[in-house]
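>>> got a structure for you, letters missing:
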């Protein structure tokens, strides 16, 4: 969060000028007057010291830098999208090949895939074998993030791109 100008509540601040020169410890009011005189903003750089270090920054530039930094952080922390594929335990060979090629394309593009097999009755073992076959067929381009998870109604595994 950016604390600027009148929002700074400290009585004294350690001030740095527009060109990085050290102006020493001065009162907040003097610092605000200097900021107005130079058509600049007074920006607090840290709240964890006393007096807080502040700097003079050209008007509007501080907000631009803060928004750029925020956008940069959002881009780097983006989650990998996971595409879910629904299958049945008794899938036909052609359908299996189609799903396999779709998963292969997504893994090659850097996206994660999660095949989910619906289980009805005693299909648990068939579903497990199908998942193992999928993992084996996609082994050169994807690796398991989770083990095979078989619960009452479905079996699933999450594959990440290598």
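Right, received. Where do you want to start? These figures come from a predicted structure and were not determined experimentally.
>>> make it CA atoms for all contacts and neighbour counts henceforth
Fine.
>>> okay, now the residue nearest to residue 148 when sequence neighbours are not counted: neighbour count?
Leaving out its chain neighbours, the residue that sits closest to residue 148 by Cα to Cα, 6 or more residues apart in numbering is residue 157, at 5.0 Å. Neighbour count of residue 157, defined by other Cα atoms under 10 Å: 22.
>>> ok, now residue 123?
Residues near residue 123, counting by other Cα under 10 Å: 17.
>>> okay, now the one to match up with it:
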């Protein structure tokens, strides 16, 4: 793989004198088949036309080369990649941390934050962290998690049910579609 720009990865194609195969199948600049030619002759034809000889299918027998403007080809590839990245929608996973003894009003504020994240289209990871002797009474944390679930049923779906991971009770809420 060859990196053209920091965000674009283009497979490294062999061009002109980098092609070391004896014979290649050649495709002309307009897409017409020129047949199987010795690489030297194919390179010479490309030079006469003012183009480059680019190996487009190295694994076929014989390898397929195309006569084209390599600089223009790389430019078009980068434009296509840029367009496809522009239309992608990235979803982030936001995180809200709670404690087993989180007060009612504080919990309402956190739930409001989660609602905001879900309305923006982001998944939200909700975790209840236990410290010290709170591990002995895990039911308090489960009650906090159940109240969060009850308040979010209208705008989110539980993607990952509440589950213990180490000293944390964790769940993931996804926006409803």
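Ah, there it is. These numbers were taken from a predicted model, which means no experiment stands behind them.
>>> Identify the residues contacting the residue nearest to residue 148 of structure 1.
Counting by Cα atoms under 8 Å, 6 or more residues apart in numbering, residue 157 of structure 1 touches 114, 115, 116, 131, 144, 145, 146, 147, 148, 149.
>>> now swap in residue 131 of structure 2 and tell me
residue 167 are the contacts of residue 131 of structure 2 under Cα under 8 Å, 6+ apart.
>>> Tell me the buried residues in the host helix or strand of residue 4 of structure 2?
Using DSSP states H and E, residue 4 of structure 2 sits in strand 2-5. When burial is assessed from 16 or more other Cα atoms under 10 Å, strand 2-5 of structure 2 yields no buried residues.
>>> list the helices and strands that strand packs on?
Contacts defined by 3 or more Cα pairs under 8 Å, 6 or more residues apart in numbering; DSSP states H and E place strand 2-5 of structure 2 against strand 8-10.
>>> measure residue 81 of structure 1 to residue 130 of structure 1 for me?
23 Å (Cα to Cα, to the nearest Å).
>>> Those two: who's more crowded?
residue 130 (20 against 10).
>>> ok, that one to residue 88 of structure 1 distance?
Distance from residue 130 of structure 1 to residue 88 of structure 1, counting by Cα to Cα: 9 Å.
>>> any chance you could map the helices in structure 1?
Ranges of helices in structure 1, per DSSP state H, are 28-37, 61-76, 93-108, 124-137.
>>> helices or strands next to the third one in the packing?
By that I understand helix 93-108 of structure 1. Using 3+ Cα pairs under 8 Å, 6+ apart as the contact test, the elements touching helix 93-108 of structure 1 are strand 112-118, strand 159-161.
>>> Now render those strands as JSON lines, adding mean neighbour count and distance to residue 42 of structure 1.
As requested, these are exported to JSON lines (neighbours: other Cα atoms under 10 Å; distance: least, Cα to Cα, whole Å):
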{"stretch": "strand 112-118", "mean neighbour count": "22", "distance to residue 42 of structure 1": "46"}
{"stretch": "strand 159-161", "mean neighbour count": "22", "distance to residue 42 of structure 1": "47"}
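>>> Reformat those strands as TSV; add distance to residue 24 of structure 1.
Below are those laid out as TSV (distance: least, Cα to Cα, whole Å):
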stretch	distance to residue 24 of structure 1
strand 112-118	54
strand 159-161	53
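>>> Appreciated, that's everything.
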